[in-house]
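Engineer: return a 3D structure for these sequence lines:
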Amino acid sequence: MKRIVIVGVSAAGLTAAETLRRRGWDGHLTLIGDEPHPPYDRPPLSKQILTGDWPAERAVLRSPQDLARLEADLHLGQPATALDVAGRRVHLGGGESIGFDGLIIATGVVPRRLPGSDLAGVHVLRTLDDALALRAALLTGPRVVVVGAGFLGTEVAAAARTMGLEVTVVEPEPVPVRRPFGERIGALVADLHRAHGTRLRCGIPARRLRSAGGRVTGVELGDGTALPADLVVLALGATPATGWLTGSGLRLADGVVCDACCRAAPGIYAAGDVASWPNPHFGTRIRLEHRMNATEQAIAAAGNLLGDATPFAPVPYFWTDQYDTKIQAYGVFPPDADLRVISGDPSNGRFTAAYGHQGVVVGVLGWNAPRELRTLRRLVVERARWTAVTDAGPCPPPTVDRWWQSTRPRTLGVHS
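Structural biologist: So this is what the prediction gives:
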């Protein structure tokens, strides 16, 4: 294999390139990225970059000297537009095409939008330029409405409130972050935001944006009410960036469909947010939009491209920072999983919890408890029986059930 092309130069693409060189592969390496910037980290965009705690250059992942040591051709600001699998070529927007023997796809995701969202004052947050534009707009002191209360939406809301702005979050689910963590943890996240002055409109969807003179003026909700806004952030989730692969012959279904070794086709692998693969550890096909997975999967994909043929079976790790709270988690979190507090007390703002599904511990979560959580990770790694948690003796008060019963009337309302 003399020529390898990596499409995507964020964390996954960069890590794949470094892995190839570290493994001793010395062939011709090409990196293709649709943004003009050198590789940078995305998690700080909704936190330190948005609040101004970090300058933009601090998010850059590698120095120019580090990139030079890769001895790679960098095509920045040149998006890939098509893939010819049979001809082994990647076509770029400027008309150029680049041949390959091996290919790693690491193009990530693109944000979802509402119809008619091409208005002044409407923002999404995916790229460094998005973050800088949003920060500049926040500095004008607008009334902010965030549509979507997943990780990104709640982090943006927290950053805006930290800047002293008036913030309302709209979410069709009954509580924030319900999909990743369920209603009980979502209830705590709701309380956290209310305690910091964020208004929540949960349990009701955003219907459309209102505007005047080409600028957003508010968000109309499903019940007909309207929230005035000078600035709207759309945090509606994202879709895999696979448009350029249409017609390539690769199987596309919620991402690039791969086998357990991250292989999409002979000599073609995928890594990071764009990759869908069967995780042997959990026995299910997954696609993860987590920073650590981008790094780990890129290492695995690069190694398998070089001949390792090792199934990729990680225990996912992810986190979110909001105000003075850090929520960290290992594993997966099915919507019908059981939940039990292991240590600490949710009412005191520090605890750990385990999630059980089909009799096995599938996930663990820590709320301001990083040290304890690292110890609990082994429950997921070892696929511990759920009885190892439930038979471990009484949890510190309040128990999960009592805590949930006591908070439920406050957290499932439409708004606060």
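Engineer: drop to CA atoms for contacts and neighbour counts, all remaining ones
Structural biologist: OK.
Engineer: and the helix or strand where residue 365 lies, what does it pack onto?
Structural biologist: Taking DSSP states H and E as the criterion, residue 365 maps to strand 360-367. Judged by 3 or more CA pairs under 8 Å, 6 or more residues apart in numbering; DSSP states H and E, strand 360-367 is in contact with strand 325-331, strand 350-357, helix 370-381.
Engineer: from the chain's centroid, how far away is it?
Structural biologist: Chain-centre distance of strand 360-367: 18 Å, with CA atoms, centre = their mean, to the nearest Å.
Engineer: show residues contacting it.
Structural biologist: With CA atoms under 8 Å, 6 or more residues apart in numbering as the test, strand 360-367 has contacts from 282, 325-333, 349-356, 372-373, 376-377, 379-380, 383-386.
Engineer: for comparison, sequence B:
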Amino acid sequence: MSGTLVVGASHAGIQLATALREIGDREPVTVVGAESLAPYQRPPLSKAFLHGSADTASLAFRTPAFYAEREITVLTGERVVDVSPTGATTDRGRHLAFDRLALTVGARVRMLRVPGAGLAGVHHLRDVADATRLRRALTGATSVVVIGGGFIGLEVAAAARALGRPVTVVEAADRLIPRAVAPVVSEFYRQAHERRGTAVRLGAAVTAVTGERGRATGVLLADGGHLPADVVVVGIGIVPRTELAEQLGLSCDRGIVVDRCARTSAPGVVAAGDCTVVGADRLRFESVQHATAQARAGAAALLGREEPVTEVPWFWSDQHDLKLQIAGLSAGHDDIVVRGNPDSERFSVLYYRDGALLAIDAVNATADYLTVRKALATGATIPAEHARRADRRLKEMLVASLDA
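Structural biologist: Predicted coordinates for the structure are as follows:
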């Protein structure tokens, strides 16, 4: 074949293939995915799917007819294991030639490296098969330990509590979600989960998973404590898949290095999604929104167009009845403004650096979130001294610049 080969039937992969058609590409497009299922959405796996309010069929991105109408070939149940500048080989021995290549291979879960990590009853959550096994295990669990207090861990904890299971979250850092939110938000989530019956252990290192007859029975902590559990969920991060990129000699540094147009270090090769890091700062964006934007940029780049990602990054997390919405990048902030009372479970946190608005975390405060997201997208701002005025709505304080 000629045309474009998309390796990875991920959100980014399907968006990139679709974008090629939307911008007029008529050359063959083939998407190869390692999973046997048709391409599907992953975010609901730790939310609606675990709760039982979504099934496998509802996760599908598109119908078979959608791909057929656009002449996009989707190969499932095949993993690309070898790649060269002009062709790829799958684990079924199929050879796929191409003129242009897109790597949308995602990431794998970071494994827990302690004795007992391979026991039955220890779960990870990355794909439908993982989620199906975990949902089945939670229905019969007597006690659940979640290792990792990030978004995935807390969403799983919320799902397990909704099923009435005793849950303990174990986080090695001194606060929850430490890399993504300010301490005030971390503390809010600790208290909110504890109010709903989840125990939270901070600054707690796991040294082993204990077991009997091949099955997990608990988690051993560095301080000597032991937490009983017949279901252990590990959510300690992801590792971008770079094996194919390394075969091609592409620049990799904790991910496939791309520019804002999703171009790799090799002509005619783009990458998008969780497998990538962006620019000199090696930024990683683990969100569907960024994967979508990056995929569109990558499709344009394959056709010789320069359409860099300019959209404001955004993200959401549903835990119990708490909707967290994030817009912008808060890294490097030197000031925050808290609007509302965290105890009311409805508040927002605005982040600033040198007086410039960077980002917002909004908990059950969608109006604040939308206002800040609009400001970041249009180059407007909300001066911190104005944002501190609790008697005014944020949208009344938008100004064109800090000097306005």
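Engineer: rewinding a little: deepest in the core, which of the helices and strands packed on strand 360-367 of the first structure is it.
Structural biologist: strand 350-357 (a mean of 23; mean count of other CA atoms under 10 Å).
Engineer: just to revisit the earlier point, now the helices and strands packed on strand 360-367 of the first structure as JSON lines including distance to residue 298 of the first structure?
Structural biologist: Converted to JSON lines, those look like this (distance: least, CA to CA, whole Å):
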{"stretch": "strand 325-331", "distance to residue 298 of the first structure": "19"}
{"stretch": "strand 350-357", "distance to residue 298 of the first structure": "28"}
{"stretch": "helix 370-381", "distance to residue 298 of the first structure": "21"}
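Engineer: the second structure: matching residues for the strand holding residue 365 of the first structure?
Structural biologist: On the basis of TM-score structural alignment, strand 360-367 of the first structure is assigned to residues 356-363 in the second structure.
Engineer: quick one: that stretch to the first structure mean distance?
Structural biologist: Superposed on the first structure, stretch 356-363 of the second structure shows a mean distance of 1.3 Å to its aligned residues (mean CA distance after the TM-score superposition for the first structure).
Engineer: which residue is nearest the middle of the second structure?
Structural biologist: With distances taken as CA atoms, centre = their mean, residue 286 lies nearest the centre of the second structure, 3.8 Å away.
Engineer: any idea which helix or strand carries the closest residue to residue 115 of the first structure other than its chain neighbours?
Structural biologist: For residue 115 of the first structure, ignoring the flanking residues on the chain, the nearest one in space by CA to CA, 6 or more residues apart in numbering is residue 208 at 7.4 Å. Element membership for residue 208 of the first structure, per DSSP H and E: strand 206-212.
Engineer: and that strand, how far from the second structure on average?
Structural biologist: So strand 206-212 of the first structure averages 1.6 Å relative to the second structure (mean CA distance after the TM-score superposition for the first structure).
Engineer: and the contacts of that strand?
Structural biologist: 114-117, 119, 147, 170-172, 216-222.
Engineer: among those, which pair sits farthest apart?
Structural biologist: 119 and 172 (22.5 Å; CA to CA).
Engineer: next secondary structure after the top helix by length along the first structure?
Structural biologist: In the first structure, taking DSSP state H as the definition, the longest helix is helix 178-195. Remark: after helix 178-195 of the first structure, the chain's next helix or strand is strand 199-202, criterion DSSP H and E.
Engineer: and that following strand, what does it pack against?
Structural biologist: strand 167-171, helix 178-195.
Engineer: so that strand corresponds to what in the second structure?
Structural biologist: Under TM-score structural alignment, the match for strand 199-202 of the first structure is residues 199-202.
Engineer: hmm, who's touching that stretch?
Structural biologist: Against stretch 199-202 of the second structure from outside (CA under 8 Å, 6+ apart): 167-176, 190, 193-194.
Engineer: mean shift between the longest helix anywhere in the second structure and the first structure?
Structural biologist: Counting by DSSP H, the longest helix found in the second structure is helix 288-302. For helix 288-302 of the second structure, the mean deviation from the first structure after alignment is 1.1 Å (mean CA distance after the TM-score superposition for the first structure).
Engineer: which residues in the first structure does that helix align to?
Structural biologist: Helix 288-302 of the second structure maps onto residues 291-305 of the first structure, going by TM-score structural alignment.
Engineer: and that stretch, what's buried?
Structural biologist: Within stretch 291-305 of the first structure, the residues that count as buried by 16 or more other CA atoms under 10 Å are 291-305.
Engineer: how many neighbours does the nearest residue to residue 352 of the first structure once chain neighbours are set aside have?
Structural biologist: Nearest residue to residue 352 of the first structure, sequence neighbours excluded (CA to CA, 6+ apart): residue 366, at 4.4 Å. Neighbour count of residue 366 of the first structure, defined by other CA atoms under 10 Å: 26.
Engineer: how near is residue 366 of the first structure to residue 397 of the first structure?
Structural biologist: 17 Å (CA to CA, to the nearest Å).
Engineer: likewise for residue 77 of the first structure?
Structural biologist: In terms of CA to CA, residue 77 of the first structure sits 55 Å off from residue 397 of the first structure.
Engineer: distance between the ends of stretch 76-87 of the second structure?
Structural biologist: 18 Å.
Engineer: what residues sit buried inside that stretch?
Structural biologist: 76, 78-80, 83, 85, 87.
Engineer: good, wrapping up.
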